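*Asks:* Quick one, what's the 3D model for this:
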Amino acid sequence: MISQAINLEPLYPGATLCEKIRKVSAEGFKEVEFWGWDQLDLEEVRRTCEETGAKIRAFSGTKEWSLCDVTHRTEYMDWVQKSIEAAKKLDCDTLILFPNHFTSNGCADFRKQYSQDAMIANVAATLTMLVPILEEHHMTVLLEPLANKGTDAGMSVTDTSQGAAIVRAVGSSHVQLLCDVFHMQMMHGNLLNNLLTNLDIVHYIHIADAPDRHEPGTGEINLDYLAEQIQNSEFEGTVCMEYFPAAETEKGMPAVKDFLKNLNKGL
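*Replies:* All right, here's what the predicted structure looks like:
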């Protein structure tokens, strides 16, 4: 069975995270995702989840340091451990890790410090060092390759094949690959083949149309076809809607629900 989740952050501008949980729960979503945790009242979030029946599916374990930078590896790993403790309070077992952290000016850029190969090796090495911690706490981390466009030109892991090679090199079920079809389309396309050839390490998919990262049906990706093929494949995991509404959040919900209906058609 494919589970369905939705990222709260871009939805319902001006609402608090807990208000967003209540709103998407009323729309029928029972698994949610968000980005940073350290500015939240975790007890309030936990309580809201209990009241609505919502589950925190995943959130970001990246903040001020980067996987690709060994200079601050100790600080990076300390932050992941703090994120694990936060996850436990929310009954969540999955963290999303970005190759580079983000600043107010885009992603942190380490191209003057490291070669591309060195950054890839740094990501793999730090993930490998995290494995014993993840095993101890029964946690999974998802490496998410991201597009290196505009102010994010310094992103170190941008290609699905790069991410897959890193995850396979680590060789632990506690380290998996997150495939974000928006970022994949912006970087290399060939979405279905990249997904289906990596099902052994991909159990989490982000969905948004391209090039504007809005709801299904607003861009160039045939997401209905993609949903059908994912549903007919051996994929077992979570499909999470991570998109920026083209207008008011409520107006885009029918398109999101139609996509998810196609995803689990016949199941």
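*Asks:* From here on, just use CA atoms for contacts and neighbour counts.
*Replies:* OK.
*Asks:* quick one, what contacts residue 120?
*Replies:* Applying C-alpha atoms under 8 Å, 6 or more residues apart in numbering to residue 120 gives the contacts 68, 156, 157, 162, 166.
*Asks:* Emit the PyMOL select command for whichever of these are buried.
*Replies:* Only the buried entries of these go into this PyMOL selection, using 16 or more other C-alpha atoms under 10 Å:
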select buried, resi 68+156+157+166
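*Asks:* Would you format the contacts of residue 120 as TSV with distance to residue 134 and secondary structure included?
*Replies:* Putting the contacts of residue 120 into TSV (distance: C-alpha to C-alpha, whole Å; DSSP: H, G, I helix; E, B strand; the rest coil) gives the following:
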residue	distance to residue 134	secondary structure
68	19	coil
156	23	coil
157	22	coil
162	22	helix
166	17	helix
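*Asks:* I'd like the structure of this one too, to check against the first:
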Amino acid sequence: MSAAPYRLAASAEMLYLDRPFVERVRAIHERGLMVEIWDWSTKDIDELVATGAEFASMTGYLTGTLTDADGIAAFLDSAEESLKVAARLGCPNLNVHGTGLGPEGLPVTPVEVVTPDMWLTAADTLRRLAELGERHGRVFTLENLNLAVDHPGTPFASAADTMALVRAVGSPHLRMNLDLYHAQIGEGNLIELTRTAMPYVGEIQVADVPGRCEPGTGEIHYPAIAAVLKEVGYAGVVGLEGWAKADPDDALNAFDGAFA
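*Replies:* Model prediction:
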């Protein structure tokens, strides 16, 4: 396993798909990796706790938006419910997005133009979210997404957007989830982006481009990213949020090798 200062995790939502969910969690845990999950409301939380797995990240809301009154109320209410589950799982990080995502990862309320008022309202909503995190001793992470392939119409989607909002809130309980798969599609220049974002990062997620599979299947040279993370002393989590090109064990071997 990796001797680097960071920890490695993998998404149980995207690997070992031929197994029941709890068995996916066990398989990842047995490899010595932390586990990431998405929507907790579809899971048997007691079963997940019983696996003994260490959970790195989970989705921190069920519905809602950052910029309209009804959506904000739903967002914050479901964040409070998510915090209760995070406490049961011992999960430190709860992941959120610029708006609620529906089937196939599409935004529930697509946005073509993000106005200045929307920016101010989103920052205020995230400030309230960070206050919730502080009260419960957890960190919310705001993930960047790509618009071109997976999440068209999502507001506040780019890494530049998420960084700006995290900086504006200025709380250790709201950080970036810097997803380098999404950033490669939307922005590129990943090494400099990683360096610039590092003061605001709470987690890093990876997959290769194209295809969203394990490192080594596409165009991103992840060992170079790993070298930067070691150089700057990043001690958080690097999570594989990607599909297996073929065999999940081979995918995790490639992931571990890229970040060793």
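*Asks:* Could I get the TM-score for this pair?
*Replies:* The TM-score (TM-score structural alignment, normalised by the length of structure 2) is 0.92; 255 aligned residues with a C-alpha RMSD of 1.7 Å.
*Asks:* Can you name the two of the contacts of residue 120 of structure 1 that sit furthest apart?
*Replies:* Using C-alpha to C-alpha, the contacts of residue 120 of structure 1 span at most 13.0 Å, a distance reached by 68 and 162.
*Asks:* mind checking the longest helix of structure 1?
*Replies:* When structure 1 is parsed with DSSP state H, its longest helix is helix 116-137.
*Asks:* once aligned to structure 2, how far is that helix on average?
*Replies:* Compared with structure 2 after fitting, helix 116-137 of structure 1 deviates on average by 2.1 Å (mean C-alpha distance after the TM-score superposition for structure 1).
*Asks:* State the next helix or strand along the chain beyond that helix.
*Replies:* strand 140-143 (DSSP states H and E).
*Asks:* Which other helices and strands does that following strand contact?
*Replies:* Strand 140-143 of structure 1 sits against strand 94-97, strand 175-180, with contacts defined as 3 or more C-alpha pairs under 8 Å, 6 or more residues apart in numbering; DSSP states H and E.
*Asks:* Most tightly packed of those strands?
*Replies:* strand 175-180 (a mean of 26; mean count of other C-alpha atoms under 10 Å).
*Asks:* and the direction of that one versus that of helix 116-137, what angle?
*Replies:* 120 degrees (axes from the mean of the first three to the mean of the last three C-alpha atoms, to 10 degrees).
*Asks:* hmm, back to that, any chance of JSON lines for the helices and strands packed on strand 140-143 of structure 1, columns distance to residue 139 of structure 1?
*Replies:* Listed next are these as JSON lines, based on distance: least, C-alpha to C-alpha, whole Å:
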{"stretch": "strand 94-97", "distance to residue 139 of structure 1": "6"}
{"stretch": "strand 175-180", "distance to residue 139 of structure 1": "9"}
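*Asks:* contacts for stretch 125-132 of structure 2?
*Replies:* With C-alpha under 8 Å, 6+ apart as the criterion, stretch 125-132 of structure 2 contacts 66-67, 72, 76, 79-80, 139-140, 165, 169, 171-174.
*Asks:* and what of stretch 134-151 of structure 1?
*Replies:* Residues contacting stretch 134-151 of structure 1 (C-alpha under 8 Å, 6+ apart): 84, 93-99, 105-107, 153-160, 163, 167, 173-180, 183-184, 186-187, 204.
*Asks:* could you redo the last one with a cut-off of 6 Å?
*Replies:* If you take C-alpha atoms under 6 Å, 6 or more residues apart in numbering as the criterion, stretch 134-151 of structure 1 is touched by 93-98, 106, 155, 157-158, 174-178, 183, 187.
*Asks:* Can you show me the strands along structure 2?
*Replies:* 7-11, 34-36, 55-59, 93-96, 139-143, 174-179, 201-206, 237-240 (DSSP state E).
*Asks:* Dump these to a markdown table, plus distance to residue 125 of structure 2.
*Replies:* Output for these, formatted as a markdown table (distance: least, C-alpha to C-alpha, whole Å):
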| stretch | distance to residue 125 of structure 2 |
| --- | --- |
| strand 7-11 | 27 |
| strand 34-36 | 25 |
| strand 55-59 | 17 |
| strand 93-96 | 12 |
| strand 139-143 | 12 |
| strand 174-179 | 11 |
| strand 201-206 | 19 |
| strand 237-240 | 25 |
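*Asks:* and of the ones you listed, who's closest to residue 43 of structure 2?
*Replies:* Of those, nearest to residue 43 of structure 2 by C-alpha to C-alpha is strand 55-59, at 11.4 Å.
*Asks:* Cool, thanks, signing off.
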